[in-house]
Structures are given as C-alpha cells and as structure tokens.
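Visitor: Provide a 3D model corresponding to the input given below.
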Amino acid sequence: MPSSRIQSTLFAAAFLLTGGLLLTACPQGDVGAPCNHGSVEPPSSKLVTFPALSCSDLLCVYGEEQTVPEAACENDLDCNNVAGGNGENIFECELGSCRLSLQYVLERSMCSKTCVTDEDCNNSTISNRPTVDPEETACATGFKCTVLQRLGQFCCDKLCVCRDDLPALDELEMDCTPNIGDAWLECNSTDPAMDPSMTGAAP
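Guide: I've put the predicted structure just below:
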C-alpha cells in the first residue's frame, strides 16, 4: 500500500477516535437521578445541596414541603399515623419527637440544575434516549423549571424540580417575580452599609 494511503488511513482513524472521545465526553445531564446530600440529619423542609458530587451539575434537590406532626411519639408508626398514614414512612420518631425520615428524604432527592425553561430539564443524548431511565428516578410526572427557595444561595433561582412536588411552590414562584415579588426584593436587596453609592454625607 502506498505510504500516502497509509498516512491517510491513519489520519482518518485518529480523527474518528478523537471525535468519538469528544462525543462521549459531552455532558448529557442527569436531572432526576438519585443523589445524596451528604448529611446525617434530615432537613425540616425543601433542601438544595451544592456541590453534590454525585450529580453532573452538582445540584441535589429535595423539593417537597412536608408538615412534620407536632406530637409525642414512641415509634415511627406513631408519627406516620398522626400525619394521615398514607402507607409511606415519611416521618420517624427521634427522642420522642417526630421529624422527616432521612431515608425518605434520600429516596425523594434528585439531581437538578439551573434552568430558564422546562425544556432545559430534559435529559437527552445524541441518540435522543433519556440518560436517566424511569426506574432510576423517584419522579413520576416529569420536571418543571421553577423556583424552589426564597432564601440562601439559590434564592429565587429557577431549578429543575419534579412536578410531584409543585403544589407547594406556586405561591413562591409568584413571590419571586422579578422587581416586584416580595421574595425577589429580599433576595436582591442591597445592604446600605455595603453599597458604595449609599455611603457618604447626607445631602
């Protein structure tokens, strides 16, 4: 085989190999995949953990708003019965008081990412197959781009949240309306002591 043809063949093989590596290295997204907050204490309500190393975009979200029963208890069953007893072990008894079950929080925690539209929450690969299979996620109804927190690092930021958890978030999204929502104003308020334009002698 002529040397020029050998060189061309080697070049083509190298190009295909490099292209394949680049394609497989592209981030695919893993919204909905299970994740761990790295905590041994369950939260009192919604929780966003960053960075969460088990997630592609480093965001792990627990999006539910559960009301913890204010009742004395001797075991987990007492807490779940008081809460309505829907068959799920949502709460646990700890030192005579009810709290969210850490196991339940982990089961309902999912990888997320910041977003602008609902479409941003769709995981897709080059072959248009989902990167998170239905049996891998605890979300039954898909994801919506919405606001999850009114305080903290992601105050009024839009994140991908499971639609299962949305009923408690509608009012919060209204409160985060840019420039007019109460939560948005709190998130974006400036401390006069830290704002150079607000310092100096009064007129």
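Visitor: CA only for contacts and neighbour counts going forward, please
Guide: Noted.
Visitor: Show me where this protein has its helices.
Guide: Using DSSP state H, the helices found in the chain span residues 3-25, 76-82, 102-107, 170-175, 182-187.
Visitor: Of the ones you listed, which is nearest residue 137?
Guide: helix 102-107 (9.0 Å; CA to CA).
Visitor: List of residues touching that closest one?
Guide: By CA atoms under 8 Å, 6 or more residues apart in numbering, the list of residues contacting helix 102-107 from outside reads 34-37, 40-42, 62, 89-91, 138.
Visitor: Can you get me a residue count around residue 19?
Guide: Counted with other CA atoms under 10 Å, the neighbours of residue 19 add up to 12.
Visitor: Give me the distance between it and residue 25.
Guide: From residue 19 over to residue 25 the distance is 10 Å, taken as CA to CA, to the nearest Å.
Visitor: Second chain to compare with the first, below:
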Amino acid sequence: MTHCTRSVSSLMFVSILGGCVLQPDPIGESLSVADSTDSTHAELSGGIAMTTSGTTVAPGEGEYGASCQLLGVPESVQSKAISLQPDCAGGICVFQFEDTPPPCSDDSDCAAPWPTCDGDFCELDQNFVAASSRCTQNCEEDADCPAIPGCASEAVCAPATLLAPLCCEKVCLCGDDLSLGATADLENLCQQPGTCGP
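Guide: Next up is the predicted model:
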C-alpha cells in the first residue's frame, strides 16, 4: 500500500476517470429547504441560503457543497482525491485532506480519522472519506466560488491535480483544508508548458 509523504507528487489529488474539460457550471437558485429553527432565509451566491440567525442551510442532493461519491478512485482513499461526478451540478466531486497518517505498530497507536493500523501507518476511515467528499465546480478566480457549507474560511479557486482529466483545472476548494505552500507549488507547475501533456 502506498502512503502519503510530504512531496509535491503526494500533494496532488487522485484522478482516474477520463473525460472532457469541464466549463464553469452555474448552480441552482436559492434552496427551498428552510432551517428548522428559523424559516426566514435569504439567498446567497451559488444557491446557498442563510437564515436570519446567520446559519447556513445544507445544500440539496447534487448541489454545490453537497455530499458526493468519488468515482474511479482507489478502493481505499488515503489522501486527497478528486473525480468527475455527473451527479454533482458542477460535475466534480472532491475530498480534501492535508494531514499525513501517523506511523503505527498496532491499532492502539491510531485515533480518528485513522482508526486502524496496517502495520506501518494508520489508515484513513473510509466512512470519513465518504462523509467529507463534496460536490464542487470549475472556476477562474476566488470570486467564482460561493461559500462552502461547513467551511469556516473562504472558498479558494485553485488547481487540484496534475492527473487527467482534471489536470490543472481550477476548482472551488475549502481554504480550511489547503496547504498554501502545496497549492502555490501546484499552481507554479501548472504554469509550465507541457505539464498536462501536449
């Protein structure tokens, strides 16, 4: 099994599916789901609604920021991953996770979100991966990215992988989960001719 190490190649997202380049996809109108404690809500950009008390309403199935299933990625995701996902309004599903799994000799050395030991490193809980994977969309700049439900910081428009079919495609990502250094390195690589092939 391959484990995460802090190198530029390991900080890239996994992408295995083939496909065409996605264009920015506008997402829905305001949500019709009301907060259980406050039925008055106002539309924010990107179809995310906020109640008058300041709480955000969870996105509907397939909408920007909603849970999604990664397609075509390894059976056991141990790092960041991204895939095309037709069930998402923006056509992309992403799992963001920067932390490196701790070394271990048995399960007692591991804690959430790495509950088990494979003999060398703690393995990421796949239920955590599934619960943390979110629909996203293409973008050109940060202003194209609506707020992401559950993300405390601003959404950032950045490339997510050097692997096809999303090589150097900019997508909306939660700033909470980004390593500024790794993101800058990836953006610099994407400026180099031939990075994504001829």
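Visitor: what does residue 174 of the second structure align to in the first structure?
Guide: Alignment note (TM-score structural alignment): residue 174 of the second structure maps to residue 162 of the first structure.
Visitor: That match against residue 147, yeah?
Guide: No: taking contacts as CA atoms under 8 Å, residue 162 of the first structure lies outside contact range of residue 147: 11.6 Å.
Visitor: what's the equivalent of residue 113 of the second structure over in the first structure in contact with, if anything?
Guide: Alignment note (TM-score structural alignment): residue 113 of the second structure maps to residue 90 of the first structure. Taking CA under 8 Å, 6+ apart, we find residue 90 of the first structure in contact with 80, 100-101, 104.
Visitor: Can I get the buried part of those residues as one PyMOL selection?
Guide: In PyMOL, selecting the buried portion of the contacts of residue 90 of the first structure, with burial taken from 16 or more other CA atoms under 10 Å, looks like this:
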select buried, resi 80+100+101
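Visitor: Tell me which of the contacts of residue 90 of the first structure persist in the second structure.
Guide: Retained in the second structure: 80, 100-101, 104, out of these (criterion both residues aligned by TM-score structural alignment, their matches' CA atoms under 8 Å).
Visitor: Distance of residue 46 of the second structure relative to residue 88 of the second structure?
Guide: As for residue 46 of the second structure, its distance to residue 88 of the second structure is 14 Å (criterion: CA to CA).
Visitor: and if you look at residue 125 of the second structure?
Guide: When residue 125 of the second structure is compared with residue 88 of the second structure (using CA to CA), they lie 23 Å apart.
Visitor: what's the answer for residue 158 of the second structure, then?
Guide: Distance of residue 158 of the second structure to residue 88 of the second structure, computed by CA to CA: 19 Å.
Visitor: now swap in residue 98 of the second structure and tell me
Guide: 23 Å.
Visitor: Compare neighbour counts for these two and give me the winner.
Guide: Between residue 98 of the second structure and residue 88, residue 88 has the larger neighbour count (other CA under 10 Å), namely 23 against 16.
Visitor: Strands of the second structure, residue ranges please.
Guide: Assigned by DSSP state E, the strands in the second structure fall at 41-43, 49-51, 81-84, 92-95, 116-117, 122-123, 134-136, 155-159, 170-174.
Visitor: and the second one, which stretch of the first structure?
Guide: In this case it means strand 49-51 of the second structure. Using TM-score structural alignment, strand 49-51 of the second structure pairs with nothing in the first structure.
Visitor: So which elements touch that strand?
Guide: Based on contacts counted as 3 or more CA pairs under 8 Å, 6 or more residues apart in numbering; DSSP states H and E, the elements that strand 49-51 of the second structure packs against are strand 41-43.
Visitor: Distance-wise, check the alignment partner in the first structure of residue 89 of the second structure relative to residue 174 of the first structure.
Guide: Mapped onto the first structure by TM-score structural alignment, residue 89 of the second structure lines up with residue 56. For residue 56 of the first structure, the distance to residue 174 of the first structure equals 29 Å [CA to CA].
Visitor: how much space is there between the residue nearest the centre of the second structure and residue 178 of the second structure?
Guide: Nearest to the geometric centre of the second structure sits residue 94, at 3.1 Å (CA atoms, centre = their mean). From residue 94 of the second structure over to residue 178 of the second structure the distance is 13 Å, taken as CA to CA.
Visitor: can you count the residues close to residue 75 of the second structure?
Guide: Residue 75 of the second structure, neighbours per other CA under 10 Å, totals 8.
Visitor: Now check it against the first structure: what is it aligned to?
Guide: Alignment note: residue 75 of the second structure maps to residue 41 in the first structure; criterion TM-score structural alignment.
Visitor: what's that match in contact with, if anything?
Guide: Residues in contact with residue 41 of the first structure (CA under 8 Å, 6+ apart) are residue 102.
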